[in-house]
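Student: I'll drop the sequence and a predicted model, then ask my questions.
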Amino acid sequence: MDTLSLYADDCFAVRQAARHISKLYERHLSEVGITPTQFSILSTLDRAPALTMQEMADAMVMDRTTLIRTLKPLQRSGLVSESAEPGNKRRFRLHITAAGEAKLAEAVGHWRTAQASFETSFGEQEAARLRLELFRLTGDHTAR
């Protein structure tokens, strides 16, 4: 059997790095009771209010089923609400609530601490280059 070295496996390297970085952000954001994905949802809705479920799923690069599972705790906590689109009761728009804005404001400092920690250990310029390359890879040109 011809085995591939893990050091030549791009998927493994990216997933391992993502888990490593996610743990750092999870540790800091857990102090305010949200996950990095929930932080990203709140942050996205704060910047782009009233996204449809599909638009949010596309922005988060996740399928709608996973998005719905991730949204449920945010909705139960009153941080995100949804409303049916007029004339199309099957199409929902997502909204950050006042409580969601307050939670996001509380979480931003913890996110900044995690970001600074990563940039200190990895290098600020290296982190910026990495972000650009990852956004280039995913085709997200809004990040520039």
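Tutor: Yep, it's here. Note that the structure is a prediction, hence the values are computed from the model and not measured.

Student: From here on, just use CA atoms for contacts and neighbour counts.
Tutor: OK.

Student: And the strands in the chain?
Tutor: Counting by DSSP state E, the chain has strands at residues 51-52, 80-85, 88-96.

Student: Give me the residues contacting the last one.
Tutor: Spelled out, it's strand 88-96. Residues from elsewhere that reach strand 88-96, judged by CA atoms under 8 Å, 6 or more residues apart in numbering: 42, 45-46, 49-53, 79-85.

Student: so can I have JSON lines of the strands of the chain showing mean neighbour count?
Tutor: Conversion of these to JSON lines gives the following (neighbours: other CA atoms under 10 Å):
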{"stretch": "strand 51-52", "mean neighbour count": "18"}
{"stretch": "strand 80-85", "mean neighbour count": "16"}
{"stretch": "strand 88-96", "mean neighbour count": "16"}
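
Student: dropping in the other structure now:
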Amino acid sequence: MWQEKDCFCLRLKRAAEELMKTYQKALAPSGVTPVQHIILGNILACKGASLCEIAEAIGVERSTLARTIKPLVKEGYVANVKPARARNSRLVLTEKGEAVFQEAHRLWEQEQDKVASGLGTSGEKTFSDFLQMVGRVSS
């Protein structure tokens, strides 16, 4: 018989929170959170995509992204530009935003390396496979 302490969902949530804390601490010197780092990276990669396109690329609701992006715009990292004759505005990184992203990305890569090293080669593959599987099971 299952007990609450065996709940897969709760155990995964706790593990995710602990892992997020390590990334938050690692990225803190850059001034952005791990989620903001991902957003900045996607804006840079998508080169002038709309809010809806970025939300889809990241896998979040448009309204969630709109709220999360406000501090990035306020800090001057992201500009919301509307090209002439365009129907929708586009998100682009400012020079300041690109510099912050590069610093955050360097810190993120260091943390990725630490986590991967802690998992070991087989653990890293097992963890990645597990995350893929959870995505399929919950769909």
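Tutor: Sure thing, it's come through. This one's a predicted model, so the numbers in the text were calculated from it and none came from an experiment.

Student: Just the TM-score for the two chains, thanks.
Tutor: Overlay of the two chains. TM-score (TM-score structural alignment, normalised by the length of the second structure): 0.81; 135 aligned residues with a CA RMSD of 2.3 Å.

Student: Distance of the residue nearest the centre of the first structure relative to His20 of the first structure?
Tutor: For the first structure, Ser40 is the residue whose C-alpha lies nearest the centre (CA atoms, centre = their mean; 3.3 Å). In this view, Ser40 of the first structure and His20 of the first structure are 17 Å apart by CA to CA, to the nearest Å.

Student: okay, stretch 47-66 of the first structure sits on what stretch of the second structure?
Tutor: Mapping stretch 47-66 of the first structure onto the second structure (TM-score structural alignment) gives residues 45-64.

Student: measure the matching stretch end to end?
Tutor: 20 Å.

Student: Kindly report the same for stretch 26-40 of the second structure.
Tutor: Start and end residues of stretch 26-40 of the second structure are separated by 17 Å (CA to CA).

Student: Contacts for it next, please.
Tutor: Under the criterion CA under 8 Å, 6+ apart, residues 20, 23-24, 54, 58, 68-69, 72, 78, 93, 97-98, 100-101, 103-105, 107-108, 111 lie in contact with stretch 26-40 of the second structure.

Student: Among these, name the buried ones.
Tutor: 23-24, 54, 69, 72, 78, 93, 97-98, 100-101, 103-105, 107-108, 111 (16 or more other CA atoms under 10 Å).

Student: re the thing from before, what is the nearest of the contacts of strand 88-96 of the first structure to Leu130 of the first structure?
Tutor: Set against Leu130 of the first structure, the nearest of the contacts of strand 88-96 of the first structure by CA to CA is Leu42 (23.4 Å).

Student: Check the second structure for its longest helix and report it.
Tutor: Longest helix in the second structure, counting residues (DSSP state H): helix 95-137.

Student: Could you list every helix and strand in contact with that one?
Tutor: On a contact count with 3 or more CA pairs under 8 Å, 6 or more residues apart in numbering; DSSP states H and E, helix 95-137 of the second structure meets helix 8-27, helix 34-46.

Student: most packed of the ones you listed?
Tutor: helix 34-46 (a mean of 19; mean count of other CA atoms under 10 Å).

Student: average gap between that helix and the first structure?
Tutor: Its matched residues in the first structure lie on average 1.0 Å from helix 34-46 of the second structure after superposition (mean CA distance after the TM-score superposition for the first structure).
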